[in-house]
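[1] Could you look at this predicted model? Sequence included:
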Amino acid sequence: MDPNLINKLSGQGLIGPESREKLLQPRLFSVHWDVNTLLYLGVLLLSGGLGILVYKNIDTIGHQVILLLIGLTCGLCFLYAHKKKRPFSRHKVLAPNVGWDYIVLLGCLLFITFITYLQAQYNVFGTRYGSATFIPMLVLLFSAYYFDHLGVLSLAITNFAAWMGIAITPYEILASNHFNTDSRLIYTGILLGAILITAGYLSERFDLKKHFAFTYDNFGVHIIFIATLAGMFLLDSYLLFFALLCGIAAYCYWQSRQRKSFYFMMITVLYLYIGISYLVMRALFYSDLDLGGIYLGLFYFIGSAVAVVRLLIVENKKLKAHDRV
């Protein structure tokens, strides 16, 4: 605010001396997110730069030297993180300093790079591709809880998804991209989503890293909804998958009300809306479609879109005072 205006209001008695002093004091602003963004960008640029350096000098450096450098840097990152970490707790543990989180993240990224390089160059796991993702998954999951790191937990979930895709779904299907000829990938996605949602529920139920629950649920809800919709779109038993979609949506809606989370309520409503819209369009386009059917489709999308927006506005007002996400 303009100092002259503040003095004028103070002279007129509209603001008191204490309020005047507070308004005249320079306001501090937080650079927390700016520093975090720069640090994350630095970790990504460093790991990417190492990859480019290795790619351009692979013939002169040698594979053994590259593996040694990656392994040594990874080990130093974990050693520093272990020495500086605070004692383990079932609850949230704050980082000891600003750069600690990013050193943990860099160490985990370098570990994944080390295992991938080892498999690509020396084929240490042979054709057991599941082992090449299972071992990093265990290390990342342990690191996520040991160091209390949400970013590492996301990496662990990603590796878990990769392991399930390779171990449960035949590798030949993944390699040939013949997803329509086998439904196991869809069922794998549904199982993966259910496991992650259960992990989020257990985190809150047993009060073990409760702040991890959102990450588990965020991955799990999107995966299970997308897999269920894929079953509706690609398989013949679309009504069965629609019934499953309604059951999942009912559970997620109930959970969102319990947790006072508008975010999960919103995505639940949107995914369910996609499923209902698919059934409506299927009923229109798989029958003798005439001009009246086209008009019905247009009216449906207009009316249903308004209804969905109205529903979200009403629910947002109910949860706004207690909304967590």
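    Here it is on my side, so go on. Note that the structure is a prediction, hence the values are computed from the model and not measured.
[2] okay, CA-based contacts and neighbour counts for the rest of this
    Fine.
[3] Please name every helix or strand in contact with the longest helix anywhere in the chain.
    In the chain, with assignment by DSSP state H, the single longest helix is helix 291-319. Contacts defined by 3 or more CA pairs under 8 Å, 6 or more residues apart in numbering; DSSP states H and E place helix 291-319 against helix 262-285.
[4] tilt between the helix it packs on and helix 291-319?
    The directions of helix 262-285 and helix 291-319 differ by 170 degrees, with axes from the mean of the first three to the mean of the last three CA atoms, to 10 degrees as the criterion.
[5] I would like the residues contacting helix 262-285, please.
    By CA atoms under 8 Å, 6 or more residues apart in numbering, the residues outside helix 262-285 that reach it are 225, 229, 232, 242, 245-246, 249, 252-253, 256-257, 293-294, 297, 308, 312, 315-316, 319-320, 323-325.
[6] Mind jotting down where the helices sit in the stretch 51-200 of the chain?
    Using DSSP state H, counting those that start in this stretch, the helices found in the stretch 51-200 of the chain span residues 58-61, 63-84, 100-122, 129-147, 150-167, 171-176, 184-205.
[7] which residues are in contact with the fourth one?
    Right, the one you point to is helix 129-147. The contact list for helix 129-147, computed with CA under 8 Å, 6+ apart, reads 81, 85, 88, 104, 108, 111-112, 115-116, 119, 125, 149-153, 155-157, 159-160, 162-164, 166-167, 209.
[8] so it versus helix 63-84, what angle?
    Helix 129-147 and helix 63-84 are oriented at 30 degrees to each other (the same axes, to 10 degrees).
[9] buried set for helix 129-147?
    129-137, 140-141, 143-145, 147 (16 or more other CA atoms under 10 Å).
[10] what's the answer for the second one, then?
    Neighbour-count burial for helix 63-84 flags 63, 66, 67, 70, 71, 73, 74, 75, 77, 78, 81 (criterion: 16+ other CA under 10 Å).
[11] Any idea how many residues pack against the residue nearest to residue 154 when sequence neighbours are not counted?
    Nearest residue to residue 154 in three dimensions, chain neighbours excluded: residue 215, at 7.1 Å (CA to CA, 6 or more residues apart in numbering). Neighbourhood size, residue 215 [other CA atoms under 10 Å]: 18.
[12] before we go on, here's another structure to hold up against the first:
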Amino acid sequence: DYILLLGVLLTGAALAYTEVKFTPLGTAWSNHLLVMSLFAAALAVRGDSRVVAGVALSSFAAWMGVSASPLERAFWFSGDAAGAVRLNAAITGLLFVGLGYGLVRSGRKAHFEPVAAHLGWLLVLSAILAGVGDQGAARLGLFVVGAGLAAMAFWRGRFPLFGMGLIAAYIGLSALVVAGVRDAAFGFLWFSATGIAVLVGLLMAQRAMRERA
């Protein structure tokens, strides 16, 4: 796996050097990310490497974020680059989650599913989290989506996704509470008490999942 990963990373470095030095693609330089994604995906399937599959998906997400944002700004997010990037991240994340589900359903490379699912949900939650500071709807959305993910992951015994969802729900709930109660002393007490509660909840959930398995 690591030799294959090294080869992919060296190829990516060579492409990056070529683009910086000679700029063969000009303003379309982001297509190098797509090329790297397809190249890494082919090697991941051929070499049966989940590590390289993660590189392929990450490169694809980067390509989506860089190349598709101008088009989205032109049609839906005029002048709002941050909104376009968040939408891209959410769509790409859902695409990865769907890819993982499809791999399991088809029975082909089903062991790649955790890579796609973890990265996909991370992108979705990060997209919502990016708007928490400015939008009340994003705070509520982060809480709802995080709580739903945590519940689903607990039921299926998937602790990494459970932890991701629980922390996202906690951040969303905390943002709602802090925005509603603007008091420094209350904020200190809230984070002191709930932070410990979240940690205890994670430990208890992990133990419950292990016993159930």
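    Received, thanks. These figures come from a predicted structure and were not determined experimentally.
[13] TM value for the aligned chains?
    Superposed pair, TM-score by TM-score structural alignment, normalised by the length of structure 2: 0.84. Supporting alignment: 207 aligned residues with a CA RMSD of 2.5 Å.
[14] returning to that earlier point: helix or strand: which one has the residue nearest to residue 154 of structure 1?
    In this assignment (DSSP states H and E), residue 215 of structure 1 forms part of helix 213-234.
[15] need the next SSE after that helix, C-terminal direction.
    Under the assignment DSSP H and E, the closest C-terminal helix or strand after helix 213-234 of structure 1 is helix 238-259.
[16] who are the neighbours in contact with the residue mapped onto residue 86 of structure 2 from structure 1?
    Under the alignment (TM-score structural alignment), residue 86 of structure 2 pairs with residue 186 in structure 1. For residue 186 of structure 1, the contact set (CA under 8 Å, 6+ apart) comprises 227, 228, 230, 231.
[17] next one: residue 201 of structure 1
    By CA under 8 Å, 6+ apart, the contact set of residue 201 of structure 1 is residue 213.
[18] And for residue 138 of structure 2?
    128, 129, 131, 132, 172.
[19] corresponding residue for it in structure 1?
    Checking with TM-score structural alignment, residue 138 of structure 2 has residue 241 as its match.
[20] Could you check how far its match is from residue 264 of structure 1?
    According to CA to CA, to the nearest Å, residue 241 of structure 1 stands 21 Å off from residue 264 of structure 1.
[21] Then residue 303 of structure 1?
    Taking CA to CA, one finds residue 303 of structure 1 at 23 Å from residue 264 of structure 1.
[22] sorry, back to before: tell me which two in the buried residues of helix 129-147 of structure 1 are the farthest apart.
    Farthest pair in the buried residues of helix 129-147 of structure 1 (CA to CA) is 129 and 147. Separation: 27.5 Å.
[23] distance from stretch 151-165 of structure 1 to structure 2 after superposition?
    Superposed on structure 2, stretch 151-165 of structure 1 shows a mean distance to its aligned partners of 1.2 Å (mean CA distance after the TM-score superposition for structure 1).
[24] Which positions in structure 2 sit opposite that stretch in the alignment?
    Going by TM-score structural alignment: stretch 151-165 of structure 1 matches residues 51-65.
[25] which residues make contact with the matching stretch from outside it?
    By CA under 8 Å, 6+ apart, the residues outside stretch 51-65 of structure 2 that reach it are 1, 4-5, 8, 30-31, 33-34, 36-41, 43-45, 85, 88-89, 92, 96, 112, 115-116, 119.
[26] ok so, going back, include distance to residue 4 of structure 1 when you put the helices of the stretch 51-200 of structure 1 into CSV, please.
    CSV is the format used below for the helices of the stretch 51-200 of structure 1 (distance: least, CA to CA, whole Å):
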stretch, distance to residue 4 of structure 1
helix 58-61, 66
helix 63-84, 50
helix 100-122, 45
helix 129-147, 52
helix 150-167, 48
helix 171-176, 70
helix 184-205, 53
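[27] circling back to that earlier point, the residue nearest to residue 154 of structure 1 corresponds to which position in structure 2?
    Superposed on structure 2 with TM-score structural alignment, residue 215 of structure 1 falls opposite residue 115.
[28] Was I right to think its match contacts residue 93?
    No. The criterion here is CA atoms under 8 Å, and residue 115 of structure 2 misses it with residue 93 at 11.6 Å.
[29] Next one: residue 113 of structure 2 relative to residue 39 of structure 2, how far apart?
    19 Å.
[30] Revised request: answer the last question for residue 57 of structure 2.
    Computed as CA to CA, the residue 57 of structure 2 to residue 39 of structure 2 distance reads 11 Å.
[31] Check residue 188 of structure 2 too.
    Distance, residue 188 of structure 2 to residue 39 of structure 2, by CA to CA: 49 Å.
[32] same deal with residue 173 of structure 2?
    As for residue 173 of structure 2, its distance to residue 39 of structure 2 is 41 Å (criterion: CA to CA).
[33] hang on, residue 169 of structure 1 packs against residue 183?
    No. Residue 169 of structure 1 is beyond contact range of residue 183, at 9.1 Å (criterion: CA under 8 Å).
[34] Compare these two (neighbour count), which wins?
    Neighbour totals were compared for residue 169 of structure 1 and residue 183, and residue 169 leads with 18 against 15 (other CA under 10 Å).
[35] In contact with the more buried one, which residues are there?
    Counting by CA under 8 Å, 6+ apart, residue 169 of structure 1 touches 184, 185, 188.
[36] One more: residue 188 of structure 2?
    By CA under 8 Å, 6+ apart, residue 188 of structure 2 has no neighbours at all.
[37] That one matches what in structure 1?
    Checking TM-score structural alignment: residue 188 of structure 2 goes with residue 298.
[38] and what of residue 100 of structure 2?
    When structure 1 is aligned by TM-score structural alignment, the residue opposite residue 100 of structure 2 is residue 200.
[39] separation between that match and residue 18 of structure 1?
    From residue 200 of structure 1 to residue 18 of structure 1 the distance is 48 Å (CA to CA).
[40] Give me the distance between the residue with the largest distance to the centre of structure 2 and residue 192 of structure 2.
    Among residues of structure 2, the one most distant from the C-alpha centroid is residue 185; the distance is 33.4 Å, by CA atoms, centre = their mean. In this view, residue 185 of structure 2 and residue 192 of structure 2 are 11 Å apart by CA to CA.
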